[in-house]
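Student: Please find the sequence and the predicted model below.
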Amino acid sequence: MPVSVFDLFTVGIGPSSSHTVGPMRAARAFVERVARADRTGGESGLDSGDGGSSEDGGPSEDGGLAAVSSLRVDLYGSLAATGRGHGTFTAVLLGLEGFDPETVLPEQVDEALARLERTGELRMGEQLGEAPAILRFAVGDIVLHPLTLLPRHTNGMRFSVIDRAGETMSEETYFSVGGGFVVREGAEESLHEGREQRAAQQPYPFTTAAELIDHARGAELTIAEVMRANERTLRSDAEITAGLAHIWEVMEACKNAALERSGVLPGGLEVRRRAPEWHRRLSEHDPDRDPVFWQEWINLVALAVNEENATGGRVVTAPTNGAAGIIPAVLFYATHYAPGARSWSQTERRDAVAEFLLAAGAIGVLYKEQASISGAEVGCQGEVGSASSMAAAGLAQVLGGTPEQVENAAEIAMEHNLGLTCDPIGGLVQIPCIERNAIAASKAVNAAKMALMGDGDHHVSLDQVIATMRETGRDMSDKYKETSTGGLAVNVIEC
């Protein structure tokens, strides 16, 4: 189990983890390699998605940014097909300047993009603290190959830089494989070695639900406790607690920011923001959080987070941006409607949030290891489906579920998201994505409740459902996998 909870829950900007966050990380990683071309360094080939660079360095040609004369960027498959609506093109430019999706603020994005449009100049590597290579390069210079799929993954991108003598200094291919995770072509061996090393250090390594349950039973631990024990090989308990609290804070800030916005979402579909008005009406009708209104509140939270994501706001990949509203919505349910939640102390609330995120993260590991969380690879079942499954597990954990009940909750939620297609209208993460998050959040709550009514014994295992999801995604037509060439994307007129 080399994937950390902090790989699955990372802070980034919207609207897409695979099409915005991943390309920005890849572009930044490429520039870092170019910038250190006259040095040496040794890192693994794994970009874990936690905002840090972990590309394989190694000795390379003399040069660095000072030698760069020109740049070429090629985008393939889904990145090219829906990149405009997903903010891919501008994300690549920001990454080439050295911006990090983990730390960049929306206002910085706006300022940088305005400057790029005004001047037509890309300041390659400036945010890395290096003397930048100033190049004439804009969105229109990116070469698009929407019908060309590279072998490793549909979300492929290739960067190359030329020196003043017209020679290629460096050329690298990257793949954005979902949830902000990025893999560099040629780094697979070091990636595999890094994963094996991390797994060897963990007391309870797992890649299947069966292994996870066996660990929990054998050590008499909850799912959350198994995940925390593994996290301790990377961070102290204090760092784990603080990191999980930060994730929750960003989720809450994202939701609150959306409640202050009005008007329509960007992109041309003229989708009206509903969160502020819904919040006003709910606050009037339910000032004291009557449990009868629980579904209206989680609908609101899911809606708010995804409206903020659609604007390019700061969100938590959970495990992707397109599904970012589900876990915050179900976490809102856990912290407001769980038995005794109203009287929880600040510490008790913080501990419940940590339990939720750790259990959800453990389930997320299974999808990342056994299948995919990329809509471009397996359809929306890999994004919204996995998020619903993770959220159901987190809620079952907080509500006192046994490891078997937590696994059952996750299984129920995914079983009823199997086959979900990814067909965003106009390539925008708006329709059907925003409402889909609210529906999936309700499914997660119901799945947790159903699992807790039983004893954990059930006919279909989570591993079987994940295998089915993977096979369904493999068989699904490409037009239903984030290409906007099928489904609602072609049957609904953009207006």
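Tutor: Yep, that arrived.

Student: When you work out contacts or count neighbours from here on, use the C-alpha atoms and nothing else.
Tutor: Fine.

Student: quick one: stretch 16-25 to chain centroid distance?
Tutor: Mean-position distance between stretch 16-25 and its chain equals 9 Å (Cα atoms, centre = their mean, to the nearest Å).

Student: again, but for stretch 164-178
Tutor: From the chain centre to the centre of stretch 164-178 is a distance of 24 Å (Cα atoms, centre = their mean).

Student: Other residues contacting it?
Tutor: By Cα atoms under 8 Å, 6 or more residues apart in numbering, the residues outside stretch 164-178 that reach it are 17-19, 22-23, 26, 30, 34, 61, 63, 67-69, 152-163, 182-185, 320, 372-375.

Student: can you give me the helices for the stretch 51-200 of the chain?
Tutor: For the stretch 51-200 of the chain, the helices defined by DSSP state H, counting those that start in this stretch occupy 77-86, 88-97, 106-119, 188-201.

Student: Highest mean neighbour count out of the ones you listed?
Tutor: Each of the helices of the stretch 51-200 of the chain was scored by mean neighbour count; the highest is helix 88-97, a mean of 26, by mean count of other Cα atoms under 10 Å.

Student: Which of the helices of the stretch 51-200 of the chain sits closest to Pro328?
Tutor: Minimum separation from Pro328 across the helices of the stretch 51-200 of the chain (Cα to Cα) falls at helix 106-119, 20.2 Å.

Student: by contact count, what packs against the closest one?
Tutor: Helix 106-119 sits against helix 88-97, with contacts defined as 3 or more Cα pairs under 8 Å, 6 or more residues apart in numbering; DSSP states H and E.

Student: Check which helices and strands the helix it packs on sits against.
Tutor: Using 3+ Cα pairs under 8 Å, 6+ apart: helix 88-97 touches helix 22-35, helix 106-119, strand 121-124.

Student: a markdown table for these, including distance to Met227?
Tutor: Converted to a markdown table, these look like this (distance: least, Cα to Cα, whole Å):
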| stretch | distance to Met227 |
| --- | --- |
| helix 22-35 | 25 |
| helix 106-119 | 32 |
| strand 121-124 | 39 |
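
Student: and Val406, which of these is closest to it?
Tutor: helix 22-35 (30.3 Å).

Student: what about that closest one, distance to the chain center?
Tutor: The answer for helix 22-35 is 18 Å, by Cα atoms, centre = their mean.

Student: Now do it and helix 77-86, the angle between them.
Tutor: Relative orientation of helix 22-35 and helix 77-86, computed by axes from the mean of the first three to the mean of the last three Cα atoms, to 10 degrees: 110 degrees.

Student: what's helix 22-35 packed up against?
Tutor: helix 88-97, strand 156-163, strand 168-178, strand 181-184.

Student: then this one, side by side with the first:
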Amino acid sequence: MTAYVSAFDFFSIGVGPSSSHTVGPMRAALDFAQRLSASGALADVARVTCTLYGSLGATGIGHGTPDAVVAGLRGLAPETCEPAEVRAAWTNFPEGMGLLVDGVHEVAFAKDDIQFAPRTRLPGHPNAMTLTALSADDAARAEETYYSVGGGFIRREGEDAQIAASGFPFAYPDAASLLDLCDENGLSIADIARHNEMALRSEEEVAAGLDAIWDAMASCVDAGLHADGVLPGFLKVKRRAGAIREQLESAEADGAREIPGEWLGAFALAVNEENAAGGRVVTAPTNGAAGILPAVAMYWWRFLADSGLGAGNAVTPYGELVGSALLGFGGEVTAVSDADGEVVAEANRRRGIRRFLLTATALGSLFKANASISGAEGGCQAEVGSACAMAAAGLTAVMGGTNRQIENAAEIAMEHHLGLTCDPIGGLVQIPCIERNAIAASTAVTASRLALRGDGHHYVSLDAVVETMRQTGLDMSTKYKETSEGGLAVNVIEC
């Protein structure tokens, strides 16, 4: 049994504003449509309905859940669709128009075919939805209940809720076992993750896939830094990342020193503003917390990777400089001249980001397996806390930290998010979510620095914190778990 979840599942490229309320329901609706097609039942379907329960029903409109359901029924996938195709797919659905299920069969559809049941909570998970396919005489031809369990992951009712080992060579149920595996095999945490990924893909495919994830993250940061205007929704939240970028660039042009901490916050704001706008976002491990890990990774990429504080350590085990040849992750050899330092620097940064992502995956898998990454299940400690710990672990790895320093960094970051509630105003992933990502990115850097100043030995283990996180989530009132029924959501006037 292993807690490990592939990086390509953890860091899935999708759309905003929510992994659990947008990406997950979209995947569930797509799965339902494809099952109808595969079974041959689709030809007899005249109408499709959907009921959103619990948190999906409570904050679904603010998260774009019904729009995602319509998009998924049409056959769109969050990884490949144009984000604009999802926005307002239900909100602006033309009255009297048919819905083309799985892109091949038209059925009657009205906006009230999607029902909201926020007070009904199914036992499988707070994020539940039931899709029903009806014949012309309103007889049910098919019905499935899905749970959106966080991070864009879905589970169909009746499926095993446990995480299968999937043939991974290095199985570990908790952090202590992970550290033991590293000791026994002389491997880093990133090595463990890399070998597990290579059970599913070639080494070259793993490297290319991780690069694609980083490119999508970096593109999201860049898009957010160069956008302005007001975010969708009645709160009329103004974008700030672009203005901060202009201020920092102006200060630098005037000779002021770069302020890495301010850029760190701008990177995080940029991602979560893009997410709130329904743009292309990478779950990390969720959309609501998607800005933390890319911000910390970009902070390392821009300010530390070439400074000698992390670049050299980032090379091993993905390659090392030997004469004029650079041995890269996957065994490729790229010839470079001594004068071509930028090529070498870029290659080193790429390898560092792979190490960062793999380390974050190995540690993040523990939160998903042994607690939760769903705000509707565990509060914001499950989303922002997990993301902060993953980012702290990744940064510590590329800064040359030992396995125990990496575990310590994750523990520090998570420990100080215990009890954090999820109370988005109006059900929108905007307040306090956007700023919260910037604050957590700073916390991740601080946690990494504290861990690197120590020797890896510490009193509270990561496993103890994960178990405390699980218990805290169970004890937390439902009104503080992504229902907009408590906290800021009821104490701030929505206008």
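Tutor: Yep, it's here. Quantities reported herein were computed from a predicted structural model and do not represent experimental measurements.

Student: quick revisit: who wins for proximity to Arg314 of the first structure among the helices and strands packed on helix 88-97 of the first structure?
Tutor: Between Arg314 of the first structure and those, the shortest gap by Cα to Cα is with helix 106-119, which sits at 6.8 Å.

Student: Comparing the closest one with the second structure, how large is the average distance?
Tutor: Once the two are superposed, helix 106-119 of the first structure sits an average of 4.9 Å from its aligned residues in the second structure (mean Cα distance after the TM-score superposition for the first structure).

Student: just the angle between that helix and helix 88-97, please?
Tutor: Using the same axes, to 10 degrees: helix 106-119 of the first structure against helix 88-97 is 90 degrees.

Student: Show residues contacting helix 106-119 of the first structure.
Tutor: 13, 90, 94, 122, 138, 312-314.

Student: again, but for stretch 262-280 of the first structure
Tutor: Contacts for stretch 262-280 of the first structure (Cα under 8 Å, 6+ apart): 85, 258-261, 300, 303-304, 307, 310-311, 426, 428, 430, 494-495.

Student: go again using 10 Å as the cut-off
Tutor: Contacts to stretch 262-280 of the first structure, defined as Cα atoms under 10 Å, 6 or more residues apart in numbering, come from residues 84-87, 255-261, 282-285, 296-297, 299-308, 310-312, 425-431, 493-495.

Student: follow-up on the earlier one: quick one: which of the helices and strands packed on helix 88-97 of the first structure is nearest Gly394 of the first structure?
Tutor: Per Cα to Cα, nearest to Gly394 of the first structure of these: helix 22-35, 25.7 Å.

Student: what's the burial count for the counterpart of Leu488 of the second structure in the first structure?
Tutor: Counting by TM-score structural alignment, Leu488 of the second structure lines up with Leu488 in the first structure. Using other Cα atoms under 10 Å, Leu488 of the first structure has 18 neighbouring residues.

Student: quick one: Leu488 of the first structure and Gly427 of the first structure, what's the gap?
Tutor: Leu488 of the first structure sits 11 Å away from Gly427 of the first structure when distances are taken as Cα to Cα, to the nearest Å.

Student: Repeat that for Glu277 of the first structure.
Tutor: Distance from Glu277 of the first structure to Gly427 of the first structure, by Cα to Cα: 26 Å.

Student: neighbour-wise, which of those two wins?
Tutor: A count of neighbours by other Cα under 10 Å puts Gly427 above the other of Glu277 of the first structure and Gly427, at 23 against 15.

Student: can you pull the contacts of that one?
Tutor: With the criterion set at Cα under 10 Å, 6+ apart, Gly427 of the first structure makes contact with 78, 81-87, 267, 482-485, 489.

Student: With distance to Asp110 of the first structure as added columns, please give the residues you listed in CSV.
Tutor: Output for the contacts of Gly427 of the first structure, formatted as CSV (distance: Cα to Cα, whole Å):
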residue, distance to Asp110 of the first structure
Ser78, 25
Ala81, 24
Thr82, 21
Gly83, 18
Arg84, 16
Gly85, 16
His86, 16
Gly87, 12
Gly267, 15
Glu482, 26
Thr483, 26
Ser484, 26
Thr485, 30
Ala489, 28
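
Student: any idea which of those is closest to His336 of the first structure?
Tutor: His86 (33.2 Å).

Student: Could I get the full set of strands for the first structure?
Tutor: 10-13, 46-47, 68-76, 121-124, 133-136, 143-145, 156-163, 168-178, 181-184, 314-317 (DSSP state E).

Student: Export the ones you listed to TSV and append columns for mean neighbour count and distance to Gln202 of the first structure.
Tutor: Output for those, formatted as TSV (neighbours: other Cα atoms under 10 Å; distance: least, Cα to Cα, whole Å):
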stretch	mean neighbour count	distance to Gln202 of the first structure
strand 10-13	30	21
strand 46-47	23	18
strand 68-76	20	37
strand 121-124	22	39
strand 133-136	17	42
strand 143-145	17	41
strand 156-163	21	32
strand 168-178	22	24
strand 181-184	26	21
strand 314-317	30	24
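
Student: per the alignment, Ile13 of the second structure corresponds to what in the first structure?
Tutor: Per TM-score structural alignment, Ile13 of the second structure is aligned with Val11.

Student: Adding distance to Thr233 of the first structure, write the strands of the first structure out as JSON lines.
Tutor: Output for those, formatted as JSON lines (distance: least, Cα to Cα, whole Å):
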{"stretch": "strand 10-13", "distance to Thr233 of the first structure": "19"}
{"stretch": "strand 46-47", "distance to Thr233 of the first structure": "17"}
{"stretch": "strand 68-76", "distance to Thr233 of the first structure": "37"}
{"stretch": "strand 121-124", "distance to Thr233 of the first structure": "36"}
{"stretch": "strand 133-136", "distance to Thr233 of the first structure": "39"}
{"stretch": "strand 143-145", "distance to Thr233 of the first structure": "42"}
{"stretch": "strand 156-163", "distance to Thr233 of the first structure": "32"}
{"stretch": "strand 168-178", "distance to Thr233 of the first structure": "25"}
{"stretch": "strand 181-184", "distance to Thr233 of the first structure": "21"}
{"stretch": "strand 314-317", "distance to Thr233 of the first structure": "23"}
